[in-house]
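Chemist: Predicted model and sequence below, questions to follow.
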Amino acid sequence: MALNVGQDFKQRWLDVPEAVRQVFIDDLYRVCNVLKPETNIQKWLEKDKEAQQLSYEKIERAYIERKAQLIEEARIRKQLALEKSLENKRAEQAAYAQALQLDEARQFAEQTQTLAFIRQTLDHETHVYTARYHKNPEGSALNFSKGMLSIPDTAMLSELESVRLRLELEAETLIEQAVTVFRAKLHQASQDEIDYILKNSDLSTEKPKH
């Protein structure tokens, strides 16, 4: 009578844990012993029950270990995937931060150039305005009857200096606002990375389940 092991026996045999295959081999060897003429059937039956129980325990233990191994392998794959994802996210954030820095540098250069132009314009206007007025000759009186009034140079320079300071403060305020926006964007990018890590950190603490 031929032994029918079913379809795909080779693949099914190789899929089971090695310890389980050894148990099957030991059981087959024990069954073959009962076919020998010199075997004492009664003694064989007495030991067979104990041998079967031992085989069941070995098989159960082998599958528990196999399950733990598969869970650990899955955990490692998830951990590697998480680390790769974090690495890609950090690379994206680094590129984003660099782009922000380049944009901030460009804006700072433009604002610096604008401030320099404002100062140059102020210096030119100061020179033009001061050239229009001359110091009154000593001892000369103001002639109100003709509607002429000489404006002191110090008053004109003080007014122009006030305008210059105001424009410089406005330019510096624009620069500070740009820096504040840049820092806020970097802070948000860092917070997003922290949230992402916390959200996926449970994968690294997963324990095998039996």
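Modeler: Arrived safely.
Chemist: Please count neighbours and contacts with C-alpha atoms only from this point.
Modeler: Fine.
Chemist: Which helix or strand lies directly C-terminal to the one helix or strand residue 30 maps to?
Modeler: Assigning secondary structure by DSSP states H and E places residue 30 in helix 18-34. Sequence-wise, the next helix or strand downstream of helix 18-34 (DSSP H and E) is helix 41-132.
Chemist: The structure to be compared is supplied as follows:
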Amino acid sequence: MALNVGPDFKQRWLNVPEAVRQTFIDDLSRICDVLKPNSNTSEWLAYDQKQQQMSFELIEDAYASRKAELIEAARLRKQLALEQKLEQKRAAEQAAAEQLRQDEIRQYAAQTQTLALIRQSIDHEVQTYTSRYMKNPETVAINFSKHSAIPDHEILSELESVRVRLELEADSAIEQAISAFRAKLQAAAAEEIDYILKNSKFSDEKPLT
């Protein structure tokens, strides 16, 4: 009589837990013992019944351990995939935040340059108007200041007011840009925290009483 172990026996045999393989080997060894001419069949049957019960328990324990190992491996794979996904999301958010920061830096530099040009223009206008309304030398007999419709100090005061107003408007624009950048960073951080809570088991845990 030939023993038919079926197809793919090697692969199936290697996938069986070590304790189960050893149990099968022990069962086969007992069967070989009973086939010997001088074996006592009644004693062998009693012994085999006890050994089979032990074999069943060993097999159940072995498969239970294998099942627990497979569940733990699946949990670790899922956890690793979640961590990788979170890491990728965090890296993308950091890249976006860095890009936003660079944009804000460029905008701030452009605004600073514009403000500097405005100040230079104002200073130039102040100098132009100042030179235009300078007092005549004392040697000149005619006093043209009497014919001037606007006094010098009023013109200078008006130019100073324009300069201060432009500076305040530029400072306000810069402050608004910084506030918008901070708001974007806070929104990105809140979104990441919500994502972590939704994809973890912390939200499912009941609080300790």
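Modeler: Structure received. Note that the structure is predicted; figures quoted are calculated from it, not measured.
Chemist: which helices and strands sit right next to the helix holding residue 30 of structure 1?
Modeler: helix 41-132 (3 or more CA pairs under 8 Å, 6 or more residues apart in numbering; DSSP states H and E).
Chemist: other SSEs contacting the helix or strand just after the helix it packs on?
Modeler: For helix 41-132 of structure 1, the succeeding helix or strand toward the C-terminus, using DSSP H and E, is helix 153-200. Here helix 153-200 of structure 1 touches helix 41-132, going by 3+ CA pairs under 8 Å, 6+ apart.
Chemist: on that earlier part again, where in structure 2 does the helix holding residue 30 of structure 1 fall?
Modeler: Per TM-score structural alignment, the counterpart of helix 18-34 of structure 1 in structure 2 is residues 18-34.
Chemist: buried sites along that stretch?
Modeler: Applying a neighbour-count criterion of 16 or more other CA atoms under 10 Å, one finds 19-20, 23, 27, 30, 34 buried in stretch 18-34 of structure 2.
Chemist: Next one: residue 161 of structure 1 from residue 167 of structure 1, what distance?
Modeler: 10 Å (CA to CA, to the nearest Å).
Chemist: now swap in residue 155 of structure 1 and tell me
Modeler: The gap separating residue 155 of structure 1 from residue 167 of structure 1 is 19 Å, by CA to CA.
Chemist: Would you mind telling me which of the two has more residues around it?
Modeler: residue 167 (16 against 10; other CA atoms under 10 Å).
Chemist: Tell me who's in contact with that one.
Modeler: For residue 167 of structure 1, the contact set (CA atoms under 8 Å, 6 or more residues apart in numbering) comprises residue 118.
Chemist: again, only this time at 7 Å
Modeler: With CA atoms under 7 Å, 6 or more residues apart in numbering as the criterion, no residue contacts residue 167 of structure 1.
Chemist: Residue in structure 2 paired with it?
Modeler: Match for residue 167 of structure 1 (TM-score structural alignment): residue 166.
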